[in-house]
Every structure is written in structure tokens, then in C-alpha cells.
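Asker: Generate a structure from the sequence data that follows.
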Amino acid sequence: MPEAPLLPDLIAALPLPTLVIDRAERIAAVNPAARALIGAHTVGRHFVTVLRQPALVDAVERCIEDGQGRQAQYLASEADKDVTFDVTLRPVAGAGLLIVSFQDITHQAQAGQMRRDFVANVSHELRTPLTSLMGFIETLSGPARDDAAARDRFLQIMQTEAGRMNRLVGDLLSLSRVEAEERVRPTRQINLAEVLQTALRNLNPLAVEAGVTLRPDFGCDPLPILGDADQLLQVFTNLIENAIKYGGDDRPVDITGELSLRDPMLRGPSVRITVTDHGPGIPAHHIPRLTERFYRADSHRSRALGGTGLGLAIVKHILNRHRGRLRITSEEGQGASFCVILPRDVVVSDAL
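Answerer: I've put the predicted structure just below:
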């Protein structure tokens, strides 16, 4: 084993934060990455005063006792963000040294938590309609078997709940497909104006039923971009449908378009499509989280209107695939605006 003076040079070559504990249970060497993690002036101090966290301290003590390697976790905070490290402890046989290295597994931990949250949210979203269906089936099989009025009312409710589950499953499948394609850049040139016109035509019956006037203003010229027409149709259908539902009956919805030769957000040519309603608006503290899966600013109203809580998450992933952005602005009582910013990755020869 190299002499102690060589230890700092050896572990300095390691990319992971690493420290060495000697026979006296004191820190013998620390590389720069570990110094940034646990602090300066740690060499010579007892490991308990440096590592502190009970689970890691216990793992070190056990390694010193039996000479067996172990794994532990270490939690830290960097720039107001929690960081999780997987700690590997390996004794050096015959040298009386214990090498402790830290690997940042924050992304894996967050991914695991996201999966658990996703399963919990899906289970929660499905439990309510399933419970309702099971209750009504039981009632129709027993007390309401011969009650025609109750049967018709219950069947209507069951149809609504089944539709809710169907929409949720559809959105989950859509989200899965979008995520699978997120890293594949679109290569086909499309006319965004035609996509918008299709979305408006499809949603016009819903707008008429709600007494909402759709007011498009994106000109008559084509808006050529590289994109997936079906996915972008899903984006604008979602945004315009939300504006119709949440903007309030008998209030207009504006759909405007704007071209830019150098967009400050994309640092290049862009097209901005903004969908604006004139409803109650969205409280400011909800806006940063609106694109999270299953997040709702108004859970009761969203469910009542058939929302699944996945629409804006799907929008975000589609725009990520197109290297676009979604900018949400709102003032309570003054409505909300959802601005889609897409790059124009085409050679413009038709003087838009």
C-alpha cells in the first residue's frame, strides 16, 4: 500500500467524491470533489464529526469492525436542492484503511419517486369511477332492479364514469407515445395554419354549445415549420378546448399568431400562437406546476368538466420534441394566455 503522503494524489484522480479513513478512525485524505461535498479542513478529524448522518456512521463502524464492504446513503443539500448519494465503503485489506466514495443518484431517486407518484395518481384517478360503477351495478342488481327511473339515472352516471376512465386511459397511452418519441426531431414540413384551422373546425360545436366565440387572428398566409401535424393538432386542440371550458360560457377565446425573425426565447426564427380566454384566470402559485402530471389548479371543477390532469403534460412533451416552449401568463379575473413558441426550421422563400 502506498505511503500516506501519496493518498491525496491517488484519490484526487478519482472522479467521484472520495475520502479515506485510517486505523484511528480519522479522515486520512479527501479529494477535491469530497471536500466540496463535506467541507474543508476535514483531514485529521474523527469521521463521526464529519459524516454525522447515523446510517452512514453506522455503516462505517461496521466496516471497521468486520472488514466487510457495505453500501449506505448520504443526503446533502446543494443550491436549495436535495441531493442523494449512494455511498460505497471498501476496506483495504492489510492497510487498515477504509475508502469511502459517493455517487450522486439524485436522478435515479427522483425517477423512482416519480414512478411511485405516477402509480399512486393513476390508482387514485381510477378508484373513484370504479367504486361508483361497482356501487351502481350492485344497486341495479338488487334494490333498483325493477325501478325504471332509478335504472335510467344510474346508467347515465355509469356511462359518464366509464367515459372518464376511457379518457384517462387514452391520455395515458398518448402520454406514453409522446414520451417515446420525444427525442426524435420532426423532419416533415407542415403548414401550422392548416393545423390551427382543423383544430378550430373540430372544436366549433363545443364552442357553440358553450356560447363561446372563437376569434382566430393568424392571417391567411401559410406558417411553414418542421413538425408532426397530428401532435401539434393535439396541442392546440387541448389548449383551445381548455380555454372554452375554463374561460366561461358566453365569453370569447382569442387565437392569435405572430412571426419573429429572432425570438428571444429560442434565439432564432419562430412562430408564436397564443390562446387567450377571458375567464377567471389562474392564481399565480399554480402556474409553474400546471404541466405536471395530474396537477390541477381546481381539482373539483376539472373533474366535473372531464379533465384527466394529463393534457398540459402531453402538451409539454410534444413541444419538447419540437424544441418549442409553452409560456403561461394569467391575472386573476383577467383570463389566461397560453403561448406556444415553435422554431421555424425552414428556408423561408415565400416571404411570409
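
Asker: switch to C-alpha atoms for all contacts and neighbour counts from now on
Answerer: Noted.

Asker: what's the burial count for the residue lying closest to residue 104 once chain neighbours are set aside?
Answerer: Of all residues not flanking residue 104 in the chain, residue 85 sits nearest, at 4.5 Å (Cα to Cα, 6 or more residues apart in numbering). When neighbours are counted by other Cα atoms under 10 Å, residue 85 registers 18.

Asker: now residue 182
Answerer: 17.

Asker: so what's it up against?
Answerer: Neighbour list for residue 182: 317, 318, 320, 321 [criterion: Cα atoms under 8 Å, 6 or more residues apart in numbering].

Asker: Also residue 335?
Answerer: 247, 276, 277, 278, 279, 280, 281, 282.

Asker: mind listing what the fifth one touches?
Answerer: Read that as residue 279. Applying Cα under 8 Å, 6+ apart to residue 279 gives the contacts 246, 247, 248, 251, 333, 334, 335, 336.

Asker: Could you double-check that the second one sits in contact with residue 280?
Answerer: Yes. Distance between residue 247 and residue 280: 6.8 Å, which falls inside the contact criterion (Cα atoms under 8 Å).

Asker: Please say which of these two ends up with more neighbours.
Answerer: residue 247 (23 against 16).

Asker: With adjacent residues omitted, what lies nearest to that one?
Answerer: For residue 247, ignoring the flanking residues on the chain, the nearest one in space by Cα to Cα, 6+ apart is residue 279 at 3.9 Å.

Asker: ok, now residue 270?
Answerer: Closest to residue 270 by Cα to Cα, 6+ apart is residue 343, at 4.3 Å.

Asker: same thing with residue 295?
Answerer: Distances taken as Cα to Cα, 6+ apart put residue 309 closest to residue 295, at 5.7 Å, once the chain neighbours are dropped.

Asker: Where does that neighbour sit: helix, strand or coil?
Answerer: coil (DSSP: H, G, I helix; E, B strand; the rest coil).

Asker: Enumerate every residue touching it.
Answerer: 293, 294, 295, 296, 302.

Asker: do residue 216 as well
Answerer: Counted by Cα under 8 Å, 6+ apart, residue 216 has contacts 254, 255, 256.

Asker: all strands of the stretch 101-250 of the chain, in order?
Answerer: Under the criterion DSSP state E, counting those that start in this stretch, the stretch 101-250 of the chain contains strands at 189-191, 214-217, 224-226.

Asker: Can you give me the distance of the residue nearest to residue 270 to residue 225?
Answerer: 7 Å (Cα to Cα, to the nearest Å).

Asker: What are the contacting residues of stretch 148-159?
Answerer: For stretch 148-159, the external contacting residues (Cα under 8 Å, 6+ apart) are 132, 133, 136, 140, 144, 145.

Asker: Please provide the structure for the following sequence as well, for comparison with the first:
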Amino acid sequence: MHSLRWKITLNFLTLLFLTLLGAYLYLHQAILKALGLPWLPPFRAGLLAARLEGQLLAVMLLVLIIMGIGTFILARGIITPLTALLPLTRRIAAGDLEQRVEIQSDDEVGLLSHHLNIMVETLRNNFREIADERNKMKAILASMTDGLVAVDQVGRVIMLNPAAEKMFGKKGAEVEHKYLLEVIRNHEIDAMVKEILASGLPLENEVRLFPTTSQLFRIYGTPITSEQGRIIGAVLTIRDITDIRRLEQMRTEFVANVSHELRTPLTSIRGFVETLLEGAHKDPEVSRRFLGIINHEAQRLQQLIEDLLYLSRLESQPQRQDSGGSNLVATLDRVLTTVNKLARDKGVVLEKEIPAGIPELAISEGYLNQVLLNLIDNGIKYTPNGGRVTIRAARLGELVQVEVADTGIGIPPESLPRVFERFYRVDKARSREMGGTGLGLAIVKHIVETHGGSISVTSRPGQGSHFFFTLPIAAEERRRNNYQEEPGI
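Answerer: Now for the predicted structure:
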């Protein structure tokens, strides 16, 4: 700024000097002409014009002083407002966009100040928009359940979203500017990123990120390009598809199991019908026996279809809490009456150990009947002659736990985690012989869980099994208990 001030002053003084020099020469010539003398250079004019020249020089010196003062004032009027802008521009350059220039004139400096204020306001609005967009992007990335990893053009990590941090157990700040292979340690993904950066084409792959687990991930990779079309990085989206693949496998197994379970009785029915048609019907004894088998298989087929439909309805229903309640003792008595003949025929003793005061349960009577019937019927079928099936109940806070214990053949330890799966049987031949569809325990599990309860089993081969399920107490029963427990009641 000081150099600008001196440049303006120097240029003005130079112009003034040249002007005064020209004026001096002009006046010198005019004086000689007025005296009737020929033109002479100033240094040879002699005494003829010495006095006049002295006066002229005095006047010129006075004019020079006045012009110098004017030049200083003019330069100060231009430089001072510009000097006042310097601290402001420094603060703006440092990022302080709240500063504004005070406009004190309508000249070019005032116009410059006005446009500088407009520029600062525009910059502030642009930075605010950028900050808003950055916050939106952070919120979007934080809400993603899929992991997201961004790398630069040489494969160094530049960003991880929270889901990716959770997957790899590392914070984004810890892995920034590290090569992807150092972070993920998976050569398939590293090769995939290199191919994306080299070809500029999106890729998709399914990999196991961690060799010690069975988790399966689907990786979507896309290149990042600049405005000029140059590849400057890549983005990977990582989705855990373990559950999806497990569900697909379960669906495939379910279809295969249903097909097998339907085909088995149909094959049996068809075989006996063909035998009868080929002439076996002429023997009444054979006909009666074959028709009995056909009837049994048809009933099993009907029961299988009904169980499938029932299970399908259960699975399509959301979790529910019945507004009413069911009396456990009354429902259990009806179930025991239903299975009493089956137990008597097998020589199995049914025992009931239900303490007084068991509250009503938050489940409809029909569903509770289905749960008890399936568990008790299951216990009778797998308990040999002379054994027993015992039903117990106890209150556990806001829940009631029911136990159905038998002294039957038991369940091997390796089969315990799967007994509630659809169509799973510990002994398939024995189960079919007893008329089971393989869906009873799956139905029980769905009923209990959709009513806010849980179910489990413990067993030892040769010593019997113990099935436990819990259900919440009915809402009306809870309100009544809370009222009675209030102080002063």
C-alpha cells in the first residue's frame, strides 16, 4: 500500500514538473518578445530578464508547493480507504465471513466496498450450503445399514461410514490414508478395487470377509470420476447377506420337505390302490387291510396340509397380545380329557402339578389349547409303557412358566437346537409311524413367541425331555395385581 501511495505521488510530481517547465519556457519567450528582443536560451538571457525570471521562479515555487500539498491530499484520499480494507481482507482470507466494509462514499472506492460486501455474503451463503450438504451426507451415511468404504486413485482409504467401522472394528480416523488391503485384509476385495480403478467399470461380487466366520457379504463397487472424466477413486458398498442366504436355504429345504412329505403318503396310497385294481380287491381281508392303510395315509395327508395352512397363518400374523385371558387349569383339564384315551392305550400316566392362584394368561384359549395339546401329545407318543407325562406351572414375576416333562426316549444333544424347525425329526421312521407331521413343535414355537413368550427344551437320551414355555400374565390380571399392591389397599 505504501508503494502505491508513493507511485501516485511520484507520477503526479513528474507531471507537475513537466508542466511547470513548459510554462516557464513559454513565459520566458513571452517576456523577450514583449521587450522586442530576439529569443534567447534562458541561460544566455543575461541581466535583461533576471529580475522578471526571479519573480517568475518565486511564483512557480509557490505553485509547486500548493500543487504538492494538493497531491498529498489527493493521494491520501485514495490510499486511506484502500488501507482500511486491508485488515478486513486478511480476516476474510482467514475464514471470518461475518465482516463487512463500511461504505463512506459513492465514488469508485465506495463501489469497490459494496461489491466486496456482496462477495463476502455470497461466500458465506455458499459455505453454509456446503456445510448443510455435508451434514446431510453424514446423516445419510450414518443411517445406512450397509458398510461404505471410499478409496482414492491408488487404493488408500479416505472414508468409512459407521456401519463399515462396526464391521471391521476400526474407526475411520485410524485407517485414513492406509491401503485398503491393510484395513480389510481380503485379497478378493483388493483385486476388485484395483480392477475398478483400472477399468472404470462397476463390479459386484460375493465374498467372505472373515475366514473364521460363515458370514457372506455382497460387495458393490463403483468408480469415482472427476469433471474431466478422470478416475479419482472408488466406492464400495458392503452388505451382509448371510441371513438372506440362510432364508433362501431354509425356503429351498422347506419346499423339498413339503414335497417329500406330500409324496410319501400319496405314493403309499397310489401303490395300494393299484394293487387293489390289479385284483387284490377280490380278497375281502386284503381289501379291508389295504383300505385301512389308505385311510390312515389320507388322514396323515390331510393333517399335514392343515398343519401347513395353520403354520402359514401364524407366520403371517404380527406379534399379538390378546386383550382377554385364558385360564390355564381349565384349558389343561380339557386337553387332558382329549388325550386321556391315547395315554391309557399306551400305558402312560398323566400327572398335573399346578399350584393354586396361577393367574390368567395373555393368550386366547384356542392357541393355549393348541400349545398344550401338541406338547402333551408329543410326550405321550415318545414315552414307553409305564412312563409318565407331568405338567407343572409356576409364576415368574409378570410371566407364567409351564413345564411338560416326560420319561420317554429323550433327544440327543446334537438334535436339541433343531427340534423346533419345520419337518425336523429326531427319528423320521418312528415319527411317521406315530403319525407325526414334523410341524407340531414349530407351531408351538410360533404361537408362544407371537404372544410375547419363549420356549426351550432340555433332554437326555433315555431319561426323557422337559419342555418349558413362558407366557405373559393377562393385562386385566396385571392391573388387578398392581391395584392390590398399592399402599393402603
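
Asker: before we move on, the earlier item: map the residue nearest to residue 247 of the first structure across to the second structure for me.
Answerer: Using TM-score structural alignment to pair residues, one finds that residue 279 of the first structure aligns to residue 408 in the second structure.

Asker: Can you show me the helices along the first structure?
Answerer: Assigned by DSSP state H, the first structure shows helices spanning 7-12, 32-38, 47-51, 54-66, 106-141, 148-180, 192-210, 229-246, 299-304, 311-321.

Asker: Look up the counterpart of the helix or strand where residue 54 of the second structure lies in the first structure, residue range please.
Answerer: Following DSSP states H and E, the helix or strand that holds residue 54 of the second structure is helix 50-93. Per TM-score structural alignment, helix 50-93 of the second structure has no counterpart in the first structure.

Asker: Can you name the residues that contact the aligned partner of residue 72 of the first structure in the second structure?
Answerer: By TM-score structural alignment, residue 72 of the first structure lines up with residue 205 in the second structure. Taking Cα under 8 Å, 6+ apart, we find residue 205 of the second structure in contact with 218, 219, 220.

Asker: what about the second one, how many residues close to it?
Answerer: In this case it means residue 219 of the second structure. With other Cα under 10 Å as criterion, residue 219 of the second structure counts 20.

Asker: Leaving out chain neighbours, which residue sits closest to the aligned residue in the first structure for it?
Answerer: Under the alignment (TM-score structural alignment), residue 219 of the second structure pairs with residue 87 of the first structure. Take residue 87 of the first structure and drop its neighbours on the chain: the residue closest to it by Cα to Cα, 6+ apart is residue 102, 4.6 Å away.

Asker: ditto for residue 99 of the first structure
Answerer: residue 20 (4.7 Å).

Asker: How many residues are close by that neighbour?
Answerer: Residues near residue 20 of the first structure, counting by other Cα under 10 Å, number 25.

Asker: Please pull up the equivalent of it in the second structure.
Answerer: Aligned counterpart of residue 20 of the first structure in the second structure: residue 150 (TM-score structural alignment).

Asker: cool, residue 101 of the first structure as well?
Answerer: So residue 101 of the first structure corresponds to residue 237, using TM-score structural alignment.

Asker: ok, now residue 198 of the first structure?
Answerer: Using TM-score structural alignment, residue 198 of the first structure lines up with residue 334 in the second structure.

Asker: Quick check: that match vs residue 218 of the second structure, distance?
Answerer: 53 Å.

Asker: list the contacts for the residue nearest to residue 270 of the first structure?
Answerer: Applying Cα under 8 Å, 6+ apart to residue 343 of the first structure gives the contacts 225, 266, 268, 269, 270, 271, 322, 323, 324.

Asker: Now neighbour count and distance to residue 8 of the first structure too, for those, in JSON lines please.
Answerer: Below are the contacts of residue 343 of the first structure laid out as JSON lines (neighbours: other Cα atoms under 10 Å; distance: Cα to Cα, whole Å):
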{"residue": "225", "neighbour count": "24", "distance to residue 8 of the first structure": "55"}
{"residue": "266", "neighbour count": "14", "distance to residue 8 of the first structure": "45"}
{"residue": "268", "neighbour count": "14", "distance to residue 8 of the first structure": "48"}
{"residue": "269", "neighbour count": "17", "distance to residue 8 of the first structure": "51"}
{"residue": "270", "neighbour count": "23", "distance to residue 8 of the first structure": "52"}
{"residue": "271", "neighbour count": "22", "distance to residue 8 of the first structure": "55"}
{"residue": "322", "neighbour count": "24", "distance to residue 8 of the first structure": "47"}
{"residue": "323", "neighbour count": "17", "distance to residue 8 of the first structure": "45"}
{"residue": "324", "neighbour count": "20", "distance to residue 8 of the first structure": "47"}
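
Asker: Tell me which entries of those residues lie within strands.
Answerer: Judged by DSSP state E, strands contain the following of the contacts of residue 343 of the first structure: 225, 268, 269, 270, 271.

Asker: The last one against residue 346, yeah?
Answerer: Going back to what we said before, that points to residue 271 of the first structure. No. Judged on Cα under 8 Å, residue 271 of the first structure makes no contact with residue 346 at a distance of 11.8 Å.

Asker: burial of residue 388 of the second structure, as a residue count?
Answerer: 20.

Asker: what's the closest non-adjacent residue to the aligned residue in the first structure for it?
Answerer: Matched to the first structure by TM-score structural alignment, residue 388 of the second structure sits across from residue 252. Excluding its sequence neighbours, the residue lying closest to residue 252 of the first structure (Cα to Cα, 6+ apart) is residue 213, at 4.6 Å.

Asker: residue contacts, the alignment partner in the second structure of the one you found?
Answerer: Residue 213 of the first structure maps onto residue 349 in the second structure, with residues paired by TM-score structural alignment. Counting by Cα under 8 Å, 6+ apart, residue 349 of the second structure touches 343, 386, 387, 388, 389.
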